[in-house]
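>>> need a structure here:
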Amino acid sequence: MSERDALLAEAARRARRYVDGVDQRPVTPSQAALADLHRFDEPLPDSPSDPLETLALLDDAGSPATVASTGPRYFGFVTGGTLPIALASAWLGSAWDQNAALPMMSPIAARLHDVTRGWLVSLFGLPDTTEVAFVTGATMANATALAAARDHQLARLGWDVQQDGLAGAPALSVVVGDRAHSTLLKALGLIGLGRGRVHRVPADDQGRLRAELLPDVVGPVIVCAQAGEVNTGAFDPFPQIASWVRDRGGWLHVDGAFGLWALADPTRAHLVRGLREADSWATDGHKWLNVPYDSGMVLLRSPENLRRSFGSVAGYLPPAGGFEAMHHGPESSQRARQIDVWAVLRSLGRAGVADLVAGACARAHRIGEALADAGLEVLNDVVLNQVLVAAGPDPTTARLISAVQQDGTCWCGPTTWNGRVAMRLSVSGWNTTDQDAEQSVEAILRCARQVGAVPVR
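Now for the predicted structure:
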């Protein structure tokens, strides 16, 4: 066996060992594992060394210090796990190491993009004209869509943002719900529209934008709606918002980092009504589709709006020959993220994706119901995969969160909701079973009894 083959075989052996053990280990690393990270603190070596030794250090000191976010009981940050086919295809894709910028640079990436685009459009029930561009995550997907929206709205007034910039441009209104995700505001700042120069519309008790309070703006306007509020999972009232936008000739963008996948589950039809009327959508594959990081997607009803904002011109670039990713998004060189997405969609099929969404929602509902029955307070209507839990006064809830995280059976993060400290559970992993849900409930209630949040039974 060559040195290269031995190195790759050893990497595969170590990776398989990690995957095999992630379900059984505590979700958070031990203090000993964190202390052992000091082994990485060394000067840059003067000379080459054995790659097998480097790989061993990475695994021996690094693997124990990971958070088991690919395991079945990690409920933090709406982080999905990694389906086996997603991991396997990512391994092969890394071996290919394709630059997906242009079809000439990777015919396989270009073909998989075309196939995956068609599958996603069909799965979500979006217009046939819809184009898909792969980016790093929902933050950049939002920024990409909003840049295209900005340029389109101002072009209607004769202003070319790409040529002339924003200085002196006509006024452009941006409307967001009061519970818009912070990364949406970050995206608005990134593209020059400002985080603070927005019309904020009050939200209801579940975080839904109150459409009856949309402002009476004049001139070009972009409205940012939300599919899946990050704390409650609530969906904005899309039919009313879409009607308001159409009456003003505006652009409707939907931030659906995880909630957009509800389009794949027929049992969530009541949540997504009107969602398909938008002009653009942003989502993540590394959340509910359970592909590896990073995997964001931006979808636009009219693909020419992406080309207007992101087309590049250089003497060495070939004539157009199919979908050219570098001309439809902010990155030129880019990982072929469509490989993992294609592999998962082909393996699961339409029914499998629907089951992935429905199963997570069912387990979130089961967890919320069990915690409420035991005396904890569930602060949201569990309509999707998000559960907000309080344990009475804020200090008690904070102690509960700390106890759960230290226990290690599952991991839940802190948040604030309507002025209260809350514990947030986001059920997104493909491998979370009913048994994992029950085990997590038992651990949370055990911790709740320890901090005096529920009676000892």
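>>> rest of the way, CA atoms for contacts and neighbours
Fine.
>>> ok, how many other residues are close to Ile367?
23 (other CA atoms under 10 Å).
>>> that one: what secondary structure?
Look at Ile367: counting by DSSP: H, G, I helix; E, B strand; the rest coil, its state is helix.
>>> got a list of what it touches?
Counting by CA atoms under 8 Å, 6 or more residues apart in numbering, Ile367 touches 387, 437-438, 441.
>>> those residues in helices, which ones?
When helices are assigned by DSSP state H, the members of these inside them are 437-438, 441.
>>> make JSON lines out of those residues and add neighbour count and distance to Leu58.
Shown next, in JSON lines, are the ones in helices among the contacts of Ile367 (neighbours: other CA atoms under 10 Å; distance: CA to CA, whole Å):
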{"residue": "Ala437", "neighbour count": "23", "distance to Leu58": "32"}
{"residue": "Glu438", "neighbour count": "15", "distance to Leu58": "34"}
{"residue": "Val441", "neighbour count": "21", "distance to Leu58": "34"}
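>>> how about those residues in a markdown table, adding distance to Asp373?
Formatted as a markdown table, the ones in helices among the contacts of Ile367 follow (distance: CA to CA, whole Å):
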| residue | distance to Asp373 |
| --- | --- |
| Ala437 | 15 |
| Glu438 | 13 |
| Val441 | 11 |
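>>> so which of those comes closest to Ala167?
Nearest to Ala167 among the ones in helices among the contacts of Ile367 is Ala437, at 53.2 Å by CA to CA.
>>> run a quick neighbour tally on Thr54.
Per other CA under 10 Å, the neighbour tally for Thr54 reads 11.
>>> which strand or helix spans it?
When elements are assigned from DSSP states H and E, Thr54 belongs to helix 51-57.
>>> who are the packing partners of that helix?
Applying 3 or more CA pairs under 8 Å, 6 or more residues apart in numbering; DSSP states H and E, one finds that helix 51-57 contacts helix 3-21.
>>> and this one, so I can compare the two:
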Amino acid sequence: MTLRAALRGATRHADAWLASLAHRPVRPGLSAAEVLARLDGPFPAAPSDPVAVIDALVEAVGGGLTATGSPRFFGYVVGGTLPAALAADLLAVVWDQNAALASLSPAASAVEQIAGRWVRQALGLPATASVGFTTGTQMAHVTALAAARHRVLAEVGWDVGADGLTGAPPVRVLAGADRHTTVDAALRLLGFGSRGIHTVAGDGRGRMCPDALRATLDTLAATDTPTRTVGARRVPTIVIAQAGEINTGAVDPLGQICALGHAHGAWVHVDGAFGLWAATSGSARRRALVEGAADADSWATDGHKWLNVPYDCGIAIVADRAAHRRAMVAPADYFPPDPGGALDPVDWTPEFSRRARTFAVYAALRSLGQDGLRDLVDRCCELAGHAASRLAGLPGVRVLNATPGPAGHGVVVPLNQVLLRVEAPGGEGDRLTRAVTAAVTAGGDAYLTGTVWQGRAAMRLSVSNWSTTRAEVDLAVDVIAAAVGTARR
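Sure, this is the predicted structure:
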């Protein structure tokens, strides 16, 4: 009965939290230090009543929670949580399945296979590709690039799984100048190091330039030493492209990058944390942004951004199933084979023990269907375009990633990101931009995040929540306009 009472208490608190999202301040009211002061103390010597523990925890941390599920949250690229996904994730906690092995949880294994197939279908990726569900895009990069490392070294006669990297032929990595920091982190974790990345110039809007990639590949090929060769390959090479630059939403010309990379024998990986979902759009313009994505060798994306499933959820997709599995598999004598012949989820990610996060992915995709997923992506993009058009009309405000829209239709942005800045003479733009960002977030009516774009302060409004409407976007724009006016006085 104690367990049931604690669960009922938690449910009451959960209901109260969800009911508050429409009106509570989006920003947290307490700092981490303040929450620590409320909770900290000696490790208790005696047990405590579970219901009392939950009540005290909620009381202590409530002011330190950010309302990321609010329709007025526009920070980072954080989605909300779809109702079906939230309910399924709660059940995943109650069911408490270790999703590593099909023999340990046949249900989790089966749902993971279905969810992986639906994700591939939604993103227009090869039906034969393998899928692993990770904590986020960071670990999805690690997973996919581990597969890349395995294959490109195997092609020059080196077994990295058995022999490691000591003495291995060097692996050349090329990535765009505007790549996300998780790419560098993944490369460090895999032993490549960030100093060895060959940075390819961009076009000033966050896209890798194909001509710069071609020139870099040609220049490097001219300096290759033919110590180990297999076919046309001299130096194992990985090219990393991007679908959805974190500030501008720009998408690299993926088809051209894949063609150039493959012409030089490279493995092409796509960082598509949120931008890959443009493939589901009903807009031909947005779908065209990710044209050619299916030609890559691996992809990384998130479920907890545009798909609006709870944290945490990343997805690694690899065209070469054999390389993916060889890079991840870690057999043990006590792992019984699944009698139905299903492949174990542990074979596709670096984690042994792992929560059954795909129940939420399945529920999200099942509840949306193809039409609902299309509408979710398009609605977020259209709301971002609406925000950009209104913001571009404010005196002294510049939308940095906007281009003119059709006649009489304001401006457009590539996807769901709006990057803006308060312009001012004499170097005051940085100070004003930071002041406006801080004022908007401190007010609690909307939540934006600051950033730096091309060496200058900027702020970003990201529309990623299924529950956001034009009313919340208009409120955010009004709050920004008021903050700009105050900062200029």
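>>> residues contacting the helix holding Thr54 of the first structure, please?
So helix 51-57 of the first structure is contacted by 7, 10-11 (CA under 8 Å, 6+ apart).
>>> and stretch 107-122 of the first structure, by the same measure?
With CA under 8 Å, 6+ apart as the test, stretch 107-122 of the first structure has contacts from 98, 100, 102-103, 127-128, 130-132, 322-324, 336, 338-339, 341-342, 345.
>>> in what helix or strand does Val132 of the first structure lie?
Going by DSSP H and E, Val132 of the first structure is part of strand 131-135.
>>> mean deviation, that strand versus the second structure?
Taking mean CA distance after the TM-score superposition for the first structure, the mean distance separating strand 131-135 of the first structure from the aligned residues in the second structure is 0.7 Å.
>>> quick check: Arg179 of the first structure is in a helix.
No - applying three-state DSSP, one finds Arg179 of the first structure to be coil, outside a helix.
>>> so who does the alignment partner in the second structure of it touch?
Residue pairing (TM-score structural alignment): Arg179 of the first structure is matched to Asp178 of the second structure. The neighbourhood of Asp178 of the second structure, defined by CA under 8 Å, 6+ apart, consists of 202, 206-208, 245.
>>> can you show me the strands along the stretch 51-200 of the first structure?
Secondary structure of the stretch 51-200 of the first structure, counting by DSSP state E, counting those that start in this stretch: strands at 131-135, 173-177, 199-201.
>>> the helix or strand harbouring Val254 of the first structure aligns to what range in the second structure?
Per DSSP H and E: Val254 of the first structure is located in strand 251-255. Counting by TM-score structural alignment, strand 251-255 of the first structure falls onto residues 267-271 of the second structure.
>>> return the set of buried residues in that stretch.
By neighbour count on 16 or more other CA atoms under 10 Å, the buried set for stretch 267-271 of the second structure is 267-271.
>>> that one vs the first structure, average distance?
Compared with the first structure after the fit, stretch 267-271 of the second structure shows a mean deviation of 0.3 Å (mean CA distance after the TM-score superposition for the first structure).
>>> show me the contact partners of that stretch.
By CA under 8 Å, 6+ apart, stretch 267-271 of the second structure touches 137, 141, 144-145, 148, 152, 183, 237-243, 257-258, 261-262, 293, 296-301.
>>> and the buried residues of stretch 267-271 of the second structure, which is closest to Leu391 of the second structure?
Distance ranking of these against Leu391 of the second structure, using CA to CA, places Asp271 first at 28.9 Å.
>>> ok, the nearest residue to the closest one once chain neighbours are set aside to Ala115 of the second structure distance?
For Asp271 of the second structure, ignoring the flanking residues on the chain, the nearest one in space by CA to CA, 6 or more residues apart in numbering is Gln242 at 4.6 Å. Relative to Ala115 of the second structure, Gln242 of the second structure is positioned 23 Å away (CA to CA, to the nearest Å).
>>> more neighbours, those two?
For Gln242 of the second structure versus Ala115, the count of surrounding residues by other CA under 10 Å is larger for Gln242: 33 against 23.
>>> give the contact list for the more buried one.
Applying CA under 8 Å, 6+ apart, we find Gln242 of the second structure in contact with 176, 179, 207, 251-252, 254, 270-272.
>>> that one matches what in the first structure?
In the first structure, the residue matched to Gln242 of the second structure (TM-score structural alignment) is Gln226.
>>> wait, a strand at its match?
Yes - the assignment for Gln226 of the first structure by three-state DSSP puts it in a strand.
>>> now do it against Leu275 of the first structure, distance only.
9 Å.
>>> surely Ala438 of the second structure is within a helix?
Yes - note on Ala438 of the second structure: a helix contains this position according to three-state DSSP.
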